[in-house]
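**Q** Predicted coordinates and the sequence they were generated for:
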Amino acid sequence: MADWQDQSEIFNGTANTGLRDTRSFDGKDTRAIPAFVFGEELADIADNDPRVAVLTADLGRSNRAIDFAARHPERFVNVGIAEKNMITMAAGMASCGYVTFAATFASFSALLGTEQIRTDCAYPKMPVRVVGHHSGISMGFYGTSHHSLEDLGLMRTIADLTVVCATDANHLRAVLRASMDHPGAMYIRLGRGRDPEVYADVPQIEFGKAIRVREGKDLTIFATGSTVHPSLVAAETLTAQGIQTRVVDMFTVSPLDVTEVLAAARDTGAVLTVEEANRTNGLGTAIAETLFEAGVSGLRFKRHGVPDEHVPVGPPAALYDLYKLDAPGITHTALELLK
């Protein structure tokens, strides 16, 4: 790869490109925020488990699959810019006994590869983990072709596919470890890899069971992936204003933790869902369906995410501000709901 082709620092958030406004840094040196641990963690797992294999579509630096390749080159495949082929190859390898991790931008894995995920992975229940990184609007400057806002809506409609959003570096470690013996196919959604810490240690997780990360009796915020941290910050602000706010990390979008959803409706009487995705058919819709089918009434409820539109080009932090997906925006949306 020529030097000018290596854009890993841009994708990993460390490059001084002049393309980002100060809000993209949130007042922190991005190099101080934990980077992608995807390849490192899988390499650690592979040290003791011969089933692990990793594939990528020419993005080994962006997702740090190269960290796996450096230690286990015999189980690493760079297929080039051929995302659909990568997913089918991963399914073929899985049929031979591997647990395969096929990683590329979420806009390419989920949107380009929906048919392959459904037919080659989920339908035959292959142990393939399709990893969609740089999801949502985290690649703001690259525009609609690289934004991935529809993936949650698409993936959760595929039968026998577990859909998971990693919250931070430690949570990603937990997801990768737990995925090794999870039956069938999975879609694992990641952010930019430099997500603020929510979990100080690697948490114990169970797919399909949400994590209540903050208690409250007046409002429940259901968040997933990149929206968990700003939801916690928003909850602190709301609590300071006398609104006791529960925050739930609904990291498994499918299958949904129905018990936690109904508990929120019973305990708090107001529910706000927050996702860095098109709010049509995503996490918010899944929770709304659950509440409606359970006959819940008298509940204040709002789906918060990106409206059904194409997002403009811009710095990610500015886009989060525009769509009120940062902590101040989530606080404002919650207060509007509770009026």
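**A** Good, I have the coordinates.
**Q** CA only for contacts and neighbour counts going forward, please
**A** OK.
**Q** Which neighbouring elements make contact with the host helix or strand of Val253?
**A** Applying DSSP states H and E as the criterion places Val253 in strand 252-254. Using 3 or more Cα pairs under 8 Å, 6 or more residues apart in numbering; DSSP states H and E, the elements in contact with strand 252-254 are strand 161-165.
**Q** What's the first helix or strand after the strand it packs on?
**A** Downstream of strand 161-165, the next assigned helix or strand under DSSP H and E is helix 169-179.
**Q** Could you list every helix and strand in contact with that following helix?
**A** Using 3+ Cα pairs under 8 Å, 6+ apart, helix 169-179 is in contact with helix 38-46.
**Q** what comes up buried for the strand holding Val253?
**A** Buried residues in strand 252-254, counting neighbours by 16 or more other Cα atoms under 10 Å, are found at Thr252, Val253, Ser254.
**Q** which of the residues you listed lies closest to Pro307?
**A** Closest to Pro307 out of those is Val253 (18.8 Å), distances taken as Cα to Cα.
**Q** now the helices: where do they sit in the chain?
**A** 8-12, 38-46, 65-71, 83-94, 106-112, 114-116, 151-155, 169-179, 228-240, 258-268, 283-293, 316-322, 327-338 (DSSP state H).
**Q** Pipe those into JSON lines and attach mean neighbour count and distance to Asp308 per row.
**A** Output for these, formatted as JSON lines (neighbours: other Cα atoms under 10 Å; distance: least, Cα to Cα, whole Å):
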{"stretch": "helix 8-12", "mean neighbour count": "16", "distance to Asp308": "26"}
{"stretch": "helix 38-46", "mean neighbour count": "20", "distance to Asp308": "31"}
{"stretch": "helix 65-71", "mean neighbour count": "21", "distance to Asp308": "33"}
{"stretch": "helix 83-94", "mean neighbour count": "23", "distance to Asp308": "26"}
{"stretch": "helix 106-112", "mean neighbour count": "23", "distance to Asp308": "16"}
{"stretch": "helix 114-116", "mean neighbour count": "18", "distance to Asp308": "20"}
{"stretch": "helix 151-155", "mean neighbour count": "22", "distance to Asp308": "12"}
{"stretch": "helix 169-179", "mean neighbour count": "20", "distance to Asp308": "29"}
{"stretch": "helix 228-240", "mean neighbour count": "21", "distance to Asp308": "22"}
{"stretch": "helix 258-268", "mean neighbour count": "16", "distance to Asp308": "24"}
{"stretch": "helix 283-293", "mean neighbour count": "19", "distance to Asp308": "13"}
{"stretch": "helix 316-322", "mean neighbour count": "19", "distance to Asp308": "14"}
{"stretch": "helix 327-338", "mean neighbour count": "18", "distance to Asp308": "17"}
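**Q** Second structure for comparison follows:
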Amino acid sequence: MAEKVKKATRESYGEALRELAEEYPRVVVLDADLAEATKTALFRDAYPERFIDCGIAECNMVGVAAGLASCGKIPFATSFAMFSAGRAYEQVRNSVGYPRLNVKIVGSHAGVSVGEDGATHQCCEDIALMRTVPGMVVLNPADHYEMKAAVKAAVEWKGPVYIRLGRLAVESFNNSDGYSFELGKGITLRDGKDLTIIATGLMVSRALEAVKNLERQGVDARLINIHTIKPIDRELVVRAARETGKIITVEEHSVIGGLGDAVCGVLSGECPVRVVKIGVNDQYGHSGPAQDLLDEFGLNADHIAETARKVMERS
């Protein structure tokens, strides 16, 4: 059994880059003047000759990463999600996605849990944007061990990848000896027959707490962790819909274009069932303590459990 740890996935990302550097000498890391916040400073301090600070110029950073990839390097271009996925979208689309270059775009501090930085930095659209880039793999790991495994998988995958990082610390739950990470394959954390909760990223730990609460109330909920939003595990999603008949998706992202829409896109054509989406409802965030904002937007265990009970009552 691996040690249980509590840390932000952005920190796990920085540790993974540093640990993989010797095994993968073609890995280089770029940042946009945020290395301490994104934790790429861990790599920078260990391998300064393979680190480039591009300054507050994210569009240029993605262009530099594309050039490095065309020369055989494996660049990780890192900034806050609002900038690496948002501000630099045109460069990601045309300079990385169109030629299918081996660039890893990394978005830290995504979602409303950025907290006091406010709406301009609380990117709740990054997954939607990156899903639309043809050939882009989209990863949203949920804890320390999953992030480390995802970074290694991204290094070994030849082609563009987007990785979403969180700011808040989360307690690890993927620390069993049987844990296995595979691109494009979701993980069933808890089996159940009454309904299925499908969660991603920071919300997986909240959903796990909700499932435990529901169990005490007599609701047998299945919980699926979707760390790879694109390509999504279609087989697992369809099986859950057929076996439980009711789906709730949970994400710290807009309900438009994220996990919920990805799940609906699968089920509408293969197994139409009722899907309830929990996320940010077509609105901007605002400044405030991270946990207070998560509560305000219904991104907590209590609201997930309450939604599940309402779904059961209507069935």
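**A** Right, received. Where do you want to start? Note that the structure is predicted; figures quoted are calculated from it, not measured.
**Q** residues in the first structure aligned with stretch 17-26 of the second structure?
**A** Alignment note (TM-score structural alignment): stretch 17-26 of the second structure is matched to residues 42-51 of the first structure.
**Q** Show me the contact partners of that stretch.
**A** Stretch 42-51 of the first structure is contacted from outside by Val52, Asp67, Phe68, Arg71, His72, Gly97, Tyr98, Val99, Thr100, Leu176, Arg177, using Cα atoms under 8 Å, 6 or more residues apart in numbering.
**Q** Tell me which residues touch the residue mapped onto Leu111 of the first structure from the second structure, please.
**A** The pairwise alignment with the second structure assigns Leu111 of the first structure to Gly86, based on TM-score structural alignment. Neighbouring residues of Gly86 of the second structure by Cα under 8 Å, 6+ apart: Cys123, Glu125, Asp126, Leu129.
**Q** Going by distance to Ile247 of the second structure, which of these wins?
**A** Glu125 (22.1 Å).
**Q** about what we covered before: quick one: closest of the helices of the first structure to Arg300 of the first structure.
**A** helix 327-338 (6.9 Å).
**Q** Find me the equivalent region of the closest one in the second structure.
**A** With TM-score structural alignment as the criterion, helix 327-338 of the first structure aligns to 301-312.
**Q** List the contacts of the matching stretch.
**A** 194-195, 206-211, 213-214, 219, 246, 248, 250, 278, 298.
**Q** for stretch 140-148 of the second structure, same thing?
**A** 5-9, 12-13, 15-16, 150, 163-165, 170-175, 181, 200-205, 226-229.
**Q** ok, now how distant is Asp126 of the second structure from Glu251 of the second structure?
**A** 12 Å (Cα to Cα, to the nearest Å).
**Q** One more: Val138 of the second structure?
**A** From Val138 of the second structure over to Glu251 of the second structure (counting by Cα to Cα), the distance is 14 Å.
**Q** and which of the contacts of stretch 42-51 of the first structure is nearest to Pro183 of the first structure?
**A** Val99 (10.3 Å).
**Q** Aligned counterpart of the closest one in the second structure, please.
**A** Checking TM-score structural alignment: Val99 of the first structure goes with Ile74.
**Q** Map Gly314 of the first structure onto the second structure.
**A** Under TM-score structural alignment, Gly314 of the first structure pairs with Gly288 in the second structure.
**Q** check contacts around the residue nearest to that match when sequence neighbours are not counted.
**A** The shortest distance from Gly288 of the second structure to any residue other than its chain neighbours is 4.7 Å, reached at Glu116 (Cα to Cα, 6 or more residues apart in numbering). Neighbour list for Glu116 of the second structure: His286, Ser287, Gly288, Pro289, Ala290 [criterion: Cα under 8 Å, 6+ apart].
**Q** Translate Glu116 of the second structure into the numbering of the first structure.
**A** That one, Glu116 of the second structure, aligns with Phe141 by TM-score structural alignment.
**Q** Roughly how far does its match sit from Ala90 of the first structure?
**A** From Phe141 of the first structure to Ala90 of the first structure the distance is 30 Å (Cα to Cα).
**Q** same thing with Asp151 of the first structure?
**A** 19 Å.
**Q** cool, Thr333 of the first structure as well?
**A** Counting by Cα to Cα, the gap from Thr333 of the first structure to Ala90 of the first structure is 41 Å.
**Q** Same check on Leu152 of the first structure?
**A** Taking Cα to Cα, one finds Leu152 of the first structure at 21 Å from Ala90 of the first structure.
**Q** One more: Gly282 of the first structure?
**A** Counting by Cα to Cα - Gly282 of the first structure and Ala90 of the first structure are separated by 26 Å.
**Q** And for Leu161 of the first structure?
**A** Leu161 of the first structure is 15 Å from Ala90 of the first structure, by Cα to Cα.
**Q** Likewise for Val164 of the first structure?
**A** The value you get for Val164 of the first structure to Ala90 of the first structure, if Cα to Cα is used, is 18 Å.
**Q** what does Leu232 of the first structure align to in the second structure?
**A** Per TM-score structural alignment, Leu232 of the first structure is aligned with Leu208.
**Q** who's in contact with the closest residue to its match other than its chain neighbours?
**A** Nearest non-adjacent residue to Leu208 of the second structure, counting by Cα to Cα, 6+ apart: Leu223, 7.1 Å away. By Cα under 8 Å, 6+ apart, the contact list for Leu223 of the second structure reads Thr188, Leu189, Arg190, Asp191, Gly192, Thr196, Ile197, Ile198, Ala199, Ala207, Leu208, Val211.
**Q** now do Ile105 of the second structure
**A** Val62, Phe76, Ala77, Thr78, Ser84, Ala85, Val92, Pro160, Val161, Tyr162, Ile163.
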